[in-house]
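Asks: Any chance you can model this:
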Amino acid sequence: MFELLIIIVCLLINAILAGTETAFIATSKAALKAQAKNGDEKAALFLILRENPERTLSVLQIGITFVGAFAAAVGGAGAEESLTPYIKNLLGVKESIAELISIFIVVVPLTYASVVFGELVPKTLALRRANFFGTLSAPWLHWSSRIINPIVTVLEWSTKKIIQLFPKHHTQSEENEEGLELQGLSSHNKQYIMNMVKIEKTMVKAIFVPWQEVVYLKTVMSIEEVEKLIIASGHTRLPIVDEDKVIGILNSKEFFAFQKTKKKDWLNLKRSVIYLHEETYLLAALRFLQEKRAHMAIVHNNITKTGIITMEAIFEEIIGDIYDEDDDGVLKKLLS
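Replies: Sure, this is the predicted structure:
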């Protein structure tokens, strides 16, 4: 009777551990973060445990293995002491055969109870309410990890070393979790993310300004003519053309600062030209402009220049129209 009570307690502990293990894997990180932000300390603690999965899973596995082995040992010992003599006398068989029969009689129902009540039922319930089971288990998981820290450290180290032997890939659960995190975003933020995906597949030629529409400066222009064109266009940056070749980019802010020096050689202000092929994808173009620390690039098709692309234009593909201080023509009105 005492052995049966111990086995039932072991099955109960095994059920808790198995359910917690499933909940640990199945919990939504996005939902846990939301709970933690709302002041749920258990959710915050569970998030910390999830940052080191090897340690937490080691605690659970130690518990499951120990409880299973203990239940089997108690069941085997109970079978040998209680059932073996009875079966030997009842069937008139040798003691060794009686031991095997008694162990079989104990192991079969114990295995059934262990699989159904110790594994399947708690794991199914944990899948249905993963966050509830996960946060409920956080405190004792945390303290268990501290108590058996030396053993866990060895298991954690061993696991990490073995895992390093395998290539790292994104798992389906990670992808599902990222999808769940997207569900918690506002419609605007979702749109930004979708636009980021879109620009990875959109080419420069889809949004660039055709060359025939580009306002540009000529090297033969006087400083007064340059000033008038800058004011009329309202642009911050303009290409500089010598005959038919783009030789630089002029920043209008630098130009107006230069005017205060009373010097006339405005071409000394020109910045180097950056080129992008019209079939470059926008995300790659954005990275290229960042690397070159440039805001504008001349677009070409391997034969000739076809237009210009700006960093602002790419950003507008992600977040929508960007208001520019010069869009309302205030500068033009003040200086005209």
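
Asks: going forward, measure contacts and count neighbours with C-alpha atoms only.
Replies: Will do.

Asks: so residue 220, which of the three states?
Replies: What DSSP: H, G, I helix; E, B strand; the rest coil gives for residue 220 is coil.

Asks: Please provide the structure for the following sequence as well, for comparison with the first:
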Amino acid sequence: MSSAWPGVLLAALFVLLNAFFVAAEFAMVKVRSTRLGTLARKGEPSARAAQRVVERLDQFLNATQLGITLSSLALGWIGEPALAALLLPLLQLVGIESPAVSHTVAFAVAFAFLTIAHILFGEMVPKSVALRRAERLALGTARAMILFRTVFWPILWVLDALSNLVLRALGIPPAGEAEALSEEEVRSLFEAPHGGTLLPETKRALITRVLRTADRPVRLVMVPRVDIVYLDMGMPIEVVRERARSVGFSRLPIVTDDDIDRIVGYIHVRDLFLAEAGPAQEVQPILRQPVFVPESATVGALLHDLQVSRVHLAIVVDEYGGTRGLVTLEDLLEELVGEIQDEFDVEEAKIVRLAEGRAMVDASVSVADVAAAVGIEPPEAEADTLGGFVLAALGRMARQGDRVRFGELVAEVTNVRRRRVTKVLVRPPTPQETEAAAAHEELRPTELTS
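Replies: The predicted structure is shown next:
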């Protein structure tokens, strides 16, 4: 029996080694590299070693896997026979005399005991501790992991090469554990309830807004065709200057033959008035070229195009090449970070909250933004804007007083200009409207009260 104790002690050591490698693996995955960088700049002795581990995460994860495998194999090879030998005399004391039976029972009990010890103390406990104390364990295990990887580097190199050969033979490209997160994963990370523990609420909200907005089509943020203020190439420059003063925009598209589908460029009012004292009497010398994009282009893609081309204005065109709208760099930035008011802006808020859960909304606001502002799930709709939603629900041109259901609320048309819905009141339904909804009846136009 005494000769079995060294093997039992070795088995305990191998369980601890397994626990070390498991804890190191989860700690290096969980710890934040930005936090390690901060500690390294403050002079934390182990932080630079931990940074080295995290920067070569794939290589060190392979090292932890080798350590876990070697520890587990050694545990089974040494621990099971040693523990079985320790149990044999005890089995004989309880009356099991047959050597075959006693050996079978001893090995079965030893196997069960070591399996439980391995799973509990070698896997589950160190994993839970590492997830809760990732920074401390990453700092504490980094140097030991660097030493282990250095010693076993030849074996790790061979295993990595063989693994890549097998993957290529199967037609699967090798992939590392440290691959960048996908955009959807990053979005989920910052939208998760615990995301605020990583960043202040304002920064988390900004990042979430950027991620949500980047994939929105530009048609949701453009100035629509009917609202574009443009000037004609044939206008005398004095007339152009006067129009520019009156409209208050810093950039204006220029067309030919007074046709908005024939935009040839745009002018910046600064260039226009700098040229006032010079000999130039035509718009042509100060004309700038915009970026032309399809209406399916995304905000993120257009922002990149404007940055690369160093242009501040884009023209949105339809499939036939006609002008659908206009987007400026300021429009895109406002979508990402919120409204930016310059010295020319005299803008009303597009969503004005009123008493009793009501909101007066500009019809050009997107359905999703209106729903978010009033705190409901966006209703299913093919239209992008609230005005388009109302028209689609009515199935005809809208009139003042028309009402449609907007999710749990009611959208009531309050202003129509030139057959176009411009203002909509979003409000809770009246008792009569609630009864009509329960009976699946159409909402009839109502007289508006001031």
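
Asks: can you map out the helices along the stretch 301-450 of structure 2?
Replies: Secondary structure of the stretch 301-450 of structure 2 by DSSP state H, counting those that start in this stretch: the helices cover 329-337, 367-374, 386-394, 431-438.

Asks: just how off-centre is the last one within its chain?
Replies: So that's helix 431-438 of structure 2. Chain-centre distance of helix 431-438 of structure 2: 39 Å, with C-alpha atoms, centre = their mean, to the nearest Å.

Asks: Make JSON lines from the helices of the stretch 301-450 of structure 2 and add distance to residue 281 of structure 2 and mean neighbour count to it.
Replies: Output for the helices of the stretch 301-450 of structure 2, formatted as JSON lines (distance: least, C-alpha to C-alpha, whole Å; neighbours: other C-alpha atoms under 10 Å):
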{"stretch": "helix 329-337", "distance to residue 281 of structure 2": "28", "mean neighbour count": "17"}
{"stretch": "helix 367-374", "distance to residue 281 of structure 2": "45", "mean neighbour count": "18"}
{"stretch": "helix 386-394", "distance to residue 281 of structure 2": "42", "mean neighbour count": "21"}
{"stretch": "helix 431-438", "distance to residue 281 of structure 2": "62", "mean neighbour count": "13"}
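
Asks: Let me have those in JSON lines, extended by distance to residue 42 of structure 2.
Replies: JSON lines is the format used below for those (distance: least, C-alpha to C-alpha, whole Å):
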{"stretch": "helix 329-337", "distance to residue 42 of structure 2": "33"}
{"stretch": "helix 367-374", "distance to residue 42 of structure 2": "43"}
{"stretch": "helix 386-394", "distance to residue 42 of structure 2": "53"}
{"stretch": "helix 431-438", "distance to residue 42 of structure 2": "63"}
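
Asks: how long is stretch 296-311 of structure 1 end to end?
Replies: Using C-alpha to C-alpha, to the nearest Å, the end-to-end distance of stretch 296-311 of structure 1 comes to 6 Å.

Asks: how much distance is there from it to the middle of the chain?
Replies: 35 Å.

Asks: can you pull the buried residues of it?
Replies: Neighbour-count burial for stretch 296-311 of structure 1, with 16 or more other C-alpha atoms under 10 Å as criterion, is recorded at 296, 297, 298, 299, 300, 305, 306, 307, 308, 309, 310, 311.

Asks: which one in structure 2 is aligned with the second one?
Replies: Going back to what we said before, that points to residue 297 of structure 1. Here residue 297 of structure 1 is matched to residue 314 in structure 2, going by TM-score structural alignment.

Asks: residues touching its match, list them.
Replies: By C-alpha atoms under 8 Å, 6 or more residues apart in numbering, the contact set of residue 314 of structure 2 is 290, 291, 292, 293, 306, 326, 327, 328.

Asks: Wait, the fifth one touches residue 330, no?
Replies: No. Because the distance of 11.0 Å does not satisfy C-alpha atoms under 8 Å, residue 306 of structure 2 is recorded as not touching residue 330.

Asks: Give the residues shared as contacts by the two.
Replies: residue 312.

Asks: Distance of the residue of structure 1 most remote from its centre relative to residue 8 of structure 1?
Replies: In structure 1, the greatest distance from the average C-alpha position (C-alpha atoms, centre = their mean) is reached by residue 92, at 67.0 Å. As judged by C-alpha to C-alpha, residue 92 of structure 1 and residue 8 of structure 1 stand 32 Å apart.

Asks: And residue 167 of structure 1, by the same measure?
Replies: Residue 167 of structure 1 is 42 Å from residue 8 of structure 1, by C-alpha to C-alpha.

Asks: For the equivalent of residue 148 of structure 1 over in structure 2, give me its contacts.
Replies: Counting by TM-score structural alignment, residue 148 of structure 1 lines up with residue 152 in structure 2. Applying C-alpha under 8 Å, 6+ apart to residue 152 of structure 2 gives the contacts residue 63.

Asks: distance of residue 152 of structure 2 from residue 70 of structure 2?
Replies: In this structure, residue 152 of structure 2 and residue 70 of structure 2 are 12 Å apart, going by C-alpha to C-alpha.

Asks: Please identify which helix or strand holds the residue positioned nearest the centre of structure 1.
Replies: With distances taken as C-alpha atoms, centre = their mean, structure 1 has residue 178 as the residue nearest its mean C-alpha position (5.9 Å). Here residue 178 of structure 1, judged by DSSP states H and E, is contained in helix 172-183.
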